[in-house]
Structures are given as structure tokens and as C-alpha cells.
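Colleague: Using only what follows, build the 3D model:
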Amino acid sequence: MTDVALACRNVWKLYGPDPKGFLTRRGVRPSDADIKGAGYVAAVADATLSVARGEIFVIMGLSGSGKSTLVRCLARLIEPSTGEVMFAGRDLLKASPKELIELRRHKMGMVFQHFALLPHLTVLDNVAFPLEVQGVSRKDREARAREMTALVGLEGRELNLPEELSGGQQQRVGIARSLATDPDIWFLDEPFSALDPLIRREMQNEFMRLQSVLHKTIVFITHDFDEAIRLADRIAIMRDGRIVQIGTPEELVLSPADDYVAEFTREAPRAKILSARAIARAKRNGEAIVGNIPADSKVEQFARKVEDSDGALAVHDADGKLVGVVDRAAVMSVLIGTTEAS
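Modeller: Alright, predicted model coming up:
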């Protein structure tokens, strides 16, 4: 990964009397038994990851897995016990309080599960609030706020108060507010989990539309694997404060690092995740080829085409190179859930 926007290395967050001293004495990598025996609780344990510029990086896990704590450590909203967090060319753990304030005001956008809108302010003033904190003139901040309000589909609602909006509309205001400063990185902590299923789906669509326009670097937290595979370029799965595996949705499904990841992904909709490349087999001698499929297309996109064909379809990569072929048997193995992990 050549263009890294955010990275952390060996980040720990322990709760107890002297976390930093304990980690120093134990050589920074104590076992879970050592941590528990010494009376500490590990909210984040030895986390290392990197996020590419323009990537949607999803951190997921069950409740209590440490995902929200890790993201707050990345933004230094929570003070890590030890480790390194690199952003904007510096280690955030060495940044002064003044530097952190400036970074959060100008470089970071944050959206949380609870909308935290100011109830006495209109939609426009809520969206403009971060710019007011920056000292931007009223004329300029209102112009930017109107632009962001329109971007999230709330044009005409600028003068409404939050109580006059639906839950989905309130979350749109929160998203617009977080984008008003044009942040370099966007942290979203389960932003849609409090919404009804239909509104949640609508907000996921809106999120993907915004990303197609803005191309932000995004760290997104969810406990919902369906949401993760719909949004993510890559996913980090956490358990008991530790990152168990990082990979694309396809890599997690086909090559789970352990039984926990395998169980986590067991009910995943494989037709939406697996690509033609993943299920392709070698072409047999003399085999008739009756069509072509792009290697990165998902099974759900070409299943009908394969089903309606009388033979195998060639799978080609972006350079036109033959990767292999797919046939009805390969597609059916995905649809009925018998694809073997590699």
C-alpha cells in the first residue's frame, strides 16, 4: 500500500493502575493471561493497520470487541496506553493538545450513532457550526453549509429544527456537518445502526453516492457483516480487543484466519461477495467457450448469464488475460453455499 492516509502500529488501550508501565515491563506484548492476571482489562490489544487514501476501511466485531475504542484511539479521543498513530505526517500520540484541536477542526470528520445535533439550531446552522468554531465568516460558512445540505439531499430543509426531521434526515444533517470542513479522513461509528431497516438501506445508498463524488478516506465501524460487505474495500474483524484478520470481503469468506472469522462469515451472501476470478477453474482441452465475464464481477451479476448458457464462459482480467472459466456447477456451488474455502 503506497499511499497511506492513516496507520497505527502496536496500539494498546489497557484499563488499570499503570498500563504504560505494565506494557513496558512485559515487553509490550503480554499474553491475555498476563493481562488478566495483573488485573488489567484490554480494550485494544496490539492493533496494527493501515488505511489507503480514498479507501473505505471497515472495522467490525461484536459488542465489546474493541472497535469503537480503537477508532477513538486513532482520533486520540481516547488516549492509547502505548503505540503509534500516524496521520498527516505525524505521530498523533506525540501531538500537543493544540495540534490535536487543529487536526480535528480541519482534517477529521466524525459521525456517531447518536446524531448529537444542537436542538436549538436550524439545519443550516447545525451544518455550519464546525466552520463557526473555525472562525469562518457567516457568509462563507452559510454558503458552504447550503452546499453540504444540498449534497445530502436536504435542500429546502435548511430552516427546519432537528425535531422537525425524521431519524434519517437528522443523520443526513450529521453527515453534512462532518463534511463541512472538507476533512481528509472521515470516521463513522455505527452511524446507521439506530435507524429503521428501510431508512438504513437508504442511508447506505446515500453514503455510497457521496463516496463516489467525494472519494474520502473513511474508517467505518459496524457490527453488521451485510453492511460491511456492501460498503467496504477492506474489513478488519476484531475480537476481545484484538484484530483477528484484515482483508477484502472475498478474502475473509474464502480464507478465514480462524474458526471465529469462519463463523462470523458463515451466513454471508456469497453471491454478492465472490467474484468470477474466485470461482474460476482452468479451461479444459477442447472445451467450448460461449461468452465472456470480467474477472472482478460478482456472482450475482453474472449468475443468470451462466444459467442461460450452454457451456462455460471465459473469465478475463482488466488486461484481457484469460483467468479461467466458470460454468453452471461453479455458480450453483456459490448459490447453495458449498464453495470450499481456499
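
Colleague: Please count neighbours and contacts with C-alpha atoms only from this point.
Modeller: Fine.

Colleague: distance of the most centrally placed residue in the chain from residue 161?
Modeller: The centroid of the chain falls nearest to residue 58 when counting by Cα atoms, centre = their mean (2.3 Å). Counting by Cα to Cα, to the nearest Å, the gap from residue 58 to residue 161 is 32 Å.

Colleague: need the strands for the stretch 101-250 of the chain, in chain order.
Modeller: 108-112, 185-189, 217-222, 234-239, 242-247 (DSSP state E, counting those that start in this stretch).

Colleague: And this one, please, so the two structures can be compared:
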Amino acid sequence: MTAPFGIRVAGQHRINGHLLFDADITLPAGRWTCLLGRSGVGKSTVLRLIPGLETGGRFTGTVTATDGKPLQGRISYMAQSDLLLPWLSALENVLIGARLRGAQADVARARRLLDRVGLLSHADKRPHMLSGGMRQRTALARTLFENRPLVLLDEPFSALDAGTRADMQELAAEVLQGRTVLLVTHDPSEATRLADQIIVMTARQTSIWPVPDTPALRAIDDPRTFDCQTRLLAHLRAAA
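Modeller: Model (predicted):
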């Protein structure tokens, strides 16, 4: 993996001439940033702007890396939907990026990741044979397999039960250590546990929410973690 780098997204995004957001967001290099805000404010749009994906609107602004280099080939992206190819097995879906690039696929590493997400015994099953949560874990394994310095995650744990969600948060924090991560989430608890930086987004501005003075990954039952998530939830409810 190449050295981590930061990202800045600054500008306005409009859909049919109507302002969706006016944002200035900086992702520190090698850190986790969690982005929260009400539904429809444009969080997923910010995520899609970074790799240059279609957003259904017009962005006037800039997306820049702090090292000044192009972003192509340096991003791993996990969308809200799992985007698994239905004709491939779970293992083949994890390997698809490497095979499309014509690279040597590390099958052993892919199998280890499937084992870590609890799906090694389902490696040969196609997506229609998997539950929603299993499909999401397969997509997570695929994203982690890519081993990129910039990782974009759009509600990657939303289909999981509480216990599995905590397990997958811990796995992602471990595997993505040292990478620049942007996680879109609606869950204040998740953000408080994982984030080095929390950004709260509205249509008109983005603001930094203070995180506890303990390093991520934070203990769920730490009073400082609980206090932060409680205050963050109250803030998000008041802003809705």
C-alpha cells in the first residue's frame, strides 16, 4: 500500500438547479472520518464525488488529494447496495476487482477475509443463496481485499444485527488501520466508536463534532463514548 493521503471536497452540488449542499470537507490522511446528517442531505453524493461517479446533479467545486496526485487506482468504494454479481460465487465476487484488472488474484487472502466475516463455509454460494446481511459482509470482504489507501464506505454495516455489526466494525478498524477512511453512517454510536473525526452535514454547512479524547476503536461501554453518542444523537434530532 502507498502512503496515506488526505482529501478535500469543497463546493456546491445542485440537482435541477436546486442546492443540495454547500460543503467543505477535509479527510485527514490515515484517519477515519464519519459523516452524519439527515437523510437526503447529500452524504452519499459526497462519497460518490470523490471517485468521480455519477451523482445525478452538478458539482461546482474541487476534489483534491493532499499529495497532489490523481485518485485513479487508489480508492476502494463500498456502496449502500452490495453490487454483487449474481452469476459469481461469494469468493469470486471478492476477487472480481483483481481479475478485472488482470492481476494475480490472492485466493488465499480472499478466503481468509471471508473467514473473518464468517462466510468461509458459504464461499461457493451465489448471492441469491445469501441473506441480506451475508451479502453485505461479502461486499465488505471485497472492499477490504482491495487494499487501497483511500476507502469510502456507505453505511457498510446497516444490514447487520447488533453483535455482528460490532464484530465487523472491529474487523474494518483492524484491516484499514493507517488508511484514509470516509464512512457515511446514520448511527451516532457507530461514528463515536470508529471516528478520529466526526462531521455533521447540513445543506448549508459542515461542522466538526468533538470526539472523545480516547483513541478509536473505542469501547462501547466507555462512559466517554456513551456521552458523546448521546449528545450527538440529540444534536442530530434537533437539526432534523
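
Colleague: Now for the counterpart of the residue nearest to the centre of the first structure in the second structure: which residues touch it?
Modeller: With TM-score structural alignment as the criterion, residue 58 of the first structure lines up with residue 34 in the second structure. Taking Cα atoms under 8 Å, 6 or more residues apart in numbering, we find residue 34 of the second structure in contact with 182, 183, 184, 185, 191, 194, 195, 197, 198, 199.

Colleague: Distance to residue 156 of the second structure added to the residues you listed, as a markdown table?
Modeller: Output for the contacts of residue 34 of the second structure, formatted as a markdown table (distance: Cα to Cα, whole Å):
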| residue | distance to residue 156 of the second structure |
| --- | --- |
| 182 | 11 |
| 183 | 8 |
| 184 | 8 |
| 185 | 8 |
| 191 | 12 |
| 194 | 13 |
| 195 | 14 |
| 197 | 18 |
| 198 | 17 |
| 199 | 17 |
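
Colleague: What's the match for residue 167 of the first structure in the second structure?
Modeller: By TM-score structural alignment, residue 167 of the first structure lines up with residue 132.

Colleague: I figured its match hits residue 159, correct?
Modeller: Yes. Contact criterion Cα atoms under 8 Å: residue 132 of the second structure and residue 159 qualify, at 6.4 Å.

Colleague: re the thing from before, how far off strand 242-247 does the helix or strand hosting the residue nearest to the centre of the first structure point, in degrees?
Modeller: Assigned by DSSP states H and E, residue 58 of the first structure belongs to strand 56-60. Computed with axes from the mean of the first three to the mean of the last three Cα atoms, to 10 degrees, the direction of strand 56-60 of the first structure lies at 140 degrees from that of strand 242-247.

Colleague: Report the angle between strand 56-60 of the first structure and strand 185-189.
Modeller: Using the same axes, to 10 degrees: strand 56-60 of the first structure against strand 185-189 is 30 degrees.

Colleague: So for strand 56-60 of the first structure, what gets flagged as buried?
Modeller: Residues of strand 56-60 of the first structure classed as buried: 56, 57, 58, 59, 60 (neighbour count, 16 or more other Cα atoms under 10 Å).

Colleague: what separates the third one from residue 222 of the first structure, distance-wise?
Modeller: To residue 222 of the first structure, residue 58 of the first structure is 7 Å away according to Cα to Cα.

Colleague: anything in contact with each of those two?
Modeller: Going by Cα under 8 Å, 6+ apart, residues that sit against residue 58 of the first structure and also against residue 222 are residue 228.

Colleague: Would you mind finding the match for residue 127 of the first structure in the second structure?
Modeller: With TM-score structural alignment as the criterion, residue 127 of the first structure pairs with residue 94.

Colleague: Not counting sequence-adjacent ones, nearest residue to that match?
Modeller: residue 142 (4.1 Å; Cα to Cα, 6 or more residues apart in numbering).

Colleague: The first structure: which residue goes with the one you found?
Modeller: Using TM-score structural alignment, residue 142 of the second structure sits opposite residue 177 in the first structure.

Colleague: One more: residue 118 of the second structure?
Modeller: Using TM-score structural alignment as the criterion, residue 118 of the second structure maps onto residue 153 of the first structure.

Colleague: what does residue 69 of the first structure align to in the second structure?
Modeller: In the second structure, residue 69 of the first structure lands on residue 45 (TM-score structural alignment).
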